[in-house]
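**Q** 3D model of this:
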Amino acid sequence: MDLHFCWEIHVTRNHQNIGDIIQSLNTHRVNTLTELCRIERIAASGSEDDQLAFQEPMTSAWSYYVNSNQMLNELRNLTRDYPFSSDVLDDAKWRVSNDPASNRTWNYAWLVLIKMKDDEMIEAYAASEAAKPEMWAGRTPDDEEAQQLAACFAYAWNSALEQMLRHWDTAPSRTGN
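**A** This is a model prediction of the structure:
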């Protein structure tokens, strides 16, 4: 078999695989943090043309992941005893959308997670959540009770945040690597 022919088969299969991956992004068949990160690594390791082909579908897939509540679902699966607050996520999304530096990557999920961390949002929202009367069967907790519950929320939420951020060795860039 001719070496050139083998290379053409490899390139054709690679293009088909990239096309299939892009299609899975466009149809949202892939919508978990782990799988999106895996595809992001594939995109980052590709040629410049491949990276360009991935840019719009990857951007769209990350946005869908965050806005479809999948990100919130994954955070809540990591914080079953102290369910992650949607208010933290909504505020982080708002802050990212109003941050001029948010165009540094196509990865909206990473931007939202790193915003929570950098702005130290967890502690503030944990305290707010712990002070809600619905957390205490309708009564207002005393300061010590609220502080103890806030510490539990903060620990669980920060652990989930760190676990999700471990998917990236380095901050994703505009081209995905």
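**Q** use CA for all of it now, contacts and neighbours both
**A** OK.
**Q** count of neighbours near the closest residue to residue 37 other than its chain neighbours?
**A** Closest residue in space to residue 37, ignoring its immediate chain neighbours: residue 167 at 6.8 Å, by CA to CA, 6 or more residues apart in numbering. By the criterion of other CA atoms under 10 Å, residue 167 has 14 neighbours.
**Q** swap in residue 94?
**A** Neighbours around residue 94, by other CA under 10 Å: 12.
**Q** ditto for residue 118
**A** Using other CA under 10 Å, residue 118 has 9 other residues around it.
**Q** does the closest residue to residue 24 other than its chain neighbours belong to a helix, a strand or coil?
**A** Distances taken as CA to CA, 6+ apart put residue 30 closest to residue 24, at 5.9 Å, once the chain neighbours are dropped. Three-state assignment for residue 30 (DSSP: H, G, I helix; E, B strand; the rest coil): coil.
**Q** one more, for comparison:
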Amino acid sequence: MSSRHSRRSHGHSSGRNSRRTTQNTAQLIESLNTHRVNTLTELCRIERVAATASDEDQLAFQGPMTSAWTYYVTSNNLLSELRGLTRNYPFSSDALDDAKWRVSNDPESNRSWNYAWLVLIKMRDDQMVEAYAASEAAKPEMWGGRVPEAEEARQLAECFAWEWNEALEQMLRHWDTPPTTTGY
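**A** This is a model prediction of the structure:
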């Protein structure tokens, strides 16, 4: 009787786990579709769950996950998080807009469903931070309306670039494996 009981318990438990996994998947997908989850950390957490899900659940996650990453970038949440990490030298919205444009015009952008990762990698790989830091540092509004000396602008650009690169690297640390068609 105890072996029958344990078999029944095991079967019942397995069914419960399967049902729980299905409910959990449905809840996570709903949170993606309604944008209740809209931070880099939480989206990455769900992305990791999706990566380890069954093949059927991975397919179910695909569209909502892609849409959630796109919404995260286009709703300015990516910019807000970057600026939260760059309080001394606020991250350039122009740099981010250029990176988004570059990704949308890059034939390699189909290597990932993760728009945020593609944008961050584009900024890093195209060395956009240094160019935008120099541009930002040379603006007269950074200097009370006056045109800065070349050395002043260079020093400020280094400050911008250091803080912005630190923010990019901190955000990119969320992925142990690139979220690409060859990664997860």
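**Q** just to revisit the earlier point, which residue lines up with the residue nearest to residue 37 of the first structure in the second structure?
**A** Residue 167 of the first structure maps onto residue 174 in the second structure, with residues paired by TM-score structural alignment.
**Q** am I right that that match is in contact with residue 41?
**A** Yes. Here residue 174 of the second structure reaches residue 41: they are 7.2 Å apart, a contact under CA atoms under 8 Å.
**Q** report the central residue of the second structure.
**A** Centroid-nearest residue in the second structure: residue 116, 4.0 Å away (criterion: CA atoms, centre = their mean).
**Q** need the counterpart of it in the first structure.
**A** Residue 116 of the second structure maps onto residue 109 in the first structure, with residues paired by TM-score structural alignment.
**Q** what helices and strands are in contact with whichever strand or helix holds that match?
**A** In this structure, residue 109 of the first structure sits in helix 108-118 according to DSSP states H and E. Contacts defined by 3 or more CA pairs under 8 Å, 6 or more residues apart in numbering; DSSP states H and E place helix 108-118 of the first structure against helix 48-67, helix 86-97, helix 143-165.
**Q** redo these as JSON lines? Include distance to residue 136 of the first structure.
**A** Putting those into JSON lines (distance: least, CA to CA, whole Å) gives the following:
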{"stretch": "helix 48-67", "distance to residue 136 of the first structure": "30"}
{"stretch": "helix 86-97", "distance to residue 136 of the first structure": "19"}
{"stretch": "helix 143-165", "distance to residue 136 of the first structure": "9"}
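**Q** how about those helices, which one is nearest residue 22 of the first structure?
**A** helix 48-67 (6.3 Å; CA to CA).
**Q** what about the helix or strand just after the closest one, how far off from the second structure?
**A** Going down the chain from helix 48-67 of the first structure, the next helix or strand is helix 70-78, by DSSP H and E. When the second structure is superposed, helix 70-78 of the first structure averages 0.3 Å from its matched positions, counting by mean CA distance after the TM-score superposition for the first structure.
**Q** so helix 70-78 of the first structure matches what in the second structure?
**A** Going by TM-score structural alignment, helix 70-78 of the first structure sits over residues 77-85 in the second structure.
**Q** residue 76 of the first structure and residue 6 of the first structure: what is the separation?
**A** To residue 6 of the first structure, residue 76 of the first structure is 47 Å away according to CA to CA, to the nearest Å.
**Q** these two: who's more crowded?
**A** Between residue 76 of the first structure and residue 6, residue 76 has the larger neighbour count (other CA under 10 Å), namely 19 against 11.
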